[in-house]
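Student: next input, structure requested:
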Amino acid sequence: MSIPAAPVEVPDRVRDLAGDARLEPVWANDIGGLTFRASPATGHPFYVKWGPRNDECNVRDEAERMRWAGRWIRVPEVIDQGQDATHEWLVTRAIDGDSAVHPRWVARPEIAVRAVGEGLRALHDALPVDDCPWDWAVESRIANAERRGIRVPERFHDAPPIDRLVVCHADACCPNTLIGDDGRWLAHVDLGLLGVGDRWGDIAVASMSTEWNYGPGWEDALIEAYGLEPDRERLAYYRELWNAT
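Tutor: Just a heads-up that it's a prediction; the model follows:
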């Protein structure tokens, strides 16, 4: 997953959704999905997320989760969502901030990592577990993987005891935190798997992703910004589970 460095062909559906707005590709994922920023001549900018239909999660579920989570935390406002036989799309109102892996923040990892850690803690503290209708516990994650034909080793069924149940982001990699001009976390994006689980499921992935995005040495800084000491057992388990599913 990365910010496109070369010109990107705009899919017809994206062009239709954007109308006469100027399109800028801002993200490409590993399965052929693209995200564009659309800037109309008048009116508010918006984003169009488009890609092949995905067995793990879909934009219909993401839109539903964003509308729910937006009652307590800042997430993009959903404008439109749809799908056809092969692809799906999501249109959201732009938020005036940049991904934590925008070049300006990759150049300042000490600021970005702190923002991601603090933003993740804020999400966990704000979203009400008892009101959340979705699950991201170990058993659900394994079942989701197995429905997609992934054989998950038996050892993953023996998870560490729950530390604290929260509503997890479920894809808490650094790119999914938006940062404002002041260097603080601003909002969260890509909530298609959001659900209740142990907070270390998110912390493990967020801290692991610092190496992918900023280089080695920032994992514990993110956990410190979250407000905890590293739990090596839970970190190891949930990182392996992420990679296995």
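
Student: drop to CA atoms for contacts and neighbour counts, all remaining ones
Tutor: Fine.

Student: helices of this structure, start to end?
Tutor: Shown for the chain, the helices assigned by DSSP state H span residues 12-18, 59-69, 103-106, 109-126, 138-147, 199-214, 219-226, 232-244.

Student: so which of those gets nearest P40?
Tutor: Proximity to P40, assessed across the helices of the chain by CA to CA, is greatest for helix 12-18 (8.1 Å).

Student: for the closest one, packing partners?
Tutor: Using 3 or more CA pairs under 8 Å, 6 or more residues apart in numbering; DSSP states H and E as the contact test, the elements touching helix 12-18 are strand 46-52.

Student: now do the strand it packs on: everything it contacts.
Tutor: Among residues not part of strand 46-52, those counted as contacts by CA atoms under 8 Å, 6 or more residues apart in numbering are 14, 17-18, 31-39, 86-94.

Student: now go through the residues you listed and say which are in strands.
Tutor: For these, the ones inside strands are 34-39, 87-93, with DSSP state E as the criterion.

Student: alongside the first, I'd like the structure of this one:
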Amino acid sequence: MDRRNDAAERLLPTGTEWTPVRWGESGDRVFRRNGGGAYAKISSGKGAVLLDNERSRTEWLAAFSIGSPTVLDWIASEEGACLVTSAVPGVPASDLSAPDLRLAWPSMVRQLKLLHDLPAGGCPFHRRLETMFHRAADVVARDAVNPDFLDPEFQDTPPSKLLADLRRELPQRLTEESRDLVICHGDACLPNFMVDPETHNCTGLIDLGRLGTADRYVDFSLLLGSARESWVRPDDAQIARDRLFDIHGISAPDLGRLAFYLRLDPLTWG
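Tutor: Modelled structure (predicted):
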């Protein structure tokens, strides 16, 4: 038996059966409760600290009832930690076909706006640019950047060069952030938007470990970037971008901010 599986199963709540779902990109182990209704995410080492961060953010956001999981159980031991949350109905937007994603897109964008419209001053969590840039510098210094996370255009560029280019923009982006802080998801990629495949309505957001106040373009860049490979018609990407900014009431999108955060995010994982 895989020892990782054995350790993970010891952390699962007893009295019910669980089915392994996947290993997450972060190394977390995910299980689904038989019969549905709940998921368990298990992590160890430094990952257990990050999972505790996700627990506190999930608990906080659930109080606003805008479509997110609730915390059902939290188990911590020397072996690691287990976070059990309610299941948000639907399928990940990443599982949708291009035609279905086009139909679901407006509802997904409105779901994101619900989050951004919450009072940022009341959020106890922060994902400020200065902190994320320091994290990127650390990941680059440790040579821990995953090249698969990089935009294909930059996969042959040394991460140190990418970081240096971003550093030159940093003062301008910090000024912009100070004028436009909202509560961001922080990892607003297609797999974290749940969608009813029949109605194409977005039912909620999951995986909230990076939630916190930040520049709204953090979420815009990741949502648009993660959807690029899903589109098949030549004008799909442009239509999706226009719809996003129209729904969010932005008449003059800042494409420079979009590009900045899309380049920064891959350097912060590692």
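
Student: residue nearest the centroid of the second structure?
Tutor: By CA atoms, centre = their mean, the mean C-alpha position of the second structure lies nearest to D187, the distance being 2.0 Å.

Student: the alignment partner in the first structure of that residue and I162 of the first structure, how far apart?
Tutor: For D187 of the second structure, the equivalent position in the first structure is taken to be D171, counting by TM-score structural alignment. Taken as CA to CA, to the nearest Å, the spacing of D171 of the first structure relative to I162 of the first structure amounts to 19 Å.

Student: go on, D61 of the first structure?
Tutor: The spacing between D61 of the first structure and I162 of the first structure, counted by CA to CA, is 26 Å.

Student: before we move on, what about G32 of the first structure?
Tutor: Relative to I162 of the first structure, G32 of the first structure is positioned 35 Å away (CA to CA).

Student: swap in V138 of the first structure?
Tutor: In this structure, V138 of the first structure and I162 of the first structure are separated by 10 Å, where distance is defined by CA to CA.

Student: quick one, which of these two is more surrounded?
Tutor: In this view V138 of the first structure and I162 are compared by other CA atoms under 10 Å, and V138 has more residues nearby, 19 against 12.

Student: check contacts around the more buried one.
Tutor: 157, 159, 197.

Student: switch to 10 Å and redo it
Tutor: Listed by CA atoms under 10 Å, 6 or more residues apart in numbering, the contact set of V138 of the first structure reads 144, 156-159, 196-198, 201, 238, 241.

Student: ok, the residues you listed in the second structure: which stay?
Tutor: Compared against the second structure with both residues aligned by TM-score structural alignment, their matches' CA atoms under 10 Å, these retain 144, 157, 196-198, 201, 238, 241.

Student: ok, of these, which come out buried?
Tutor: For these, burial is judged from neighbour counts taken by 16 or more other CA atoms under 10 Å, and it is met by 144, 196-198, 201, 238, 241.

Student: mutual contacts of V138 and I162 of the first structure, please.
Tutor: Both V138 of the first structure and I162 are contacted by 197-198, under the criterion CA under 10 Å, 6+ apart.

Student: test my guess that P230 of the first structure contacts M208.
Tutor: No. Taking CA atoms under 10 Å as the definition, P230 of the first structure is not a contact partner of M208, at 11.9 Å.

Student: so these two - more neighbours on which side?
Tutor: Neighbours were tallied for P230 of the first structure and for M208 using other CA under 10 Å; the higher tally belongs to M208 (22 against 18).

Student: map the more buried one onto the second structure.
Tutor: Residue-level alignment of M208 of the first structure against the second structure, with TM-score structural alignment as criterion, gives G225.

Student: for the residue lying closest to that match once chain neighbours are set aside, the count of nearby residues, please.
Tutor: Leaving aside its sequence neighbours, G225 of the second structure sits nearest to L262 (CA to CA, 6 or more residues apart in numbering; 7.0 Å). Neighbour count for L262 of the second structure, taken as other CA under 10 Å: 23.

Student: which residue in the first structure aligns with L262 of the second structure?
Tutor: Across the alignment, which pairs residues by TM-score structural alignment, L262 of the second structure is matched by R239 of the first structure.

Student: done for today, thanks.
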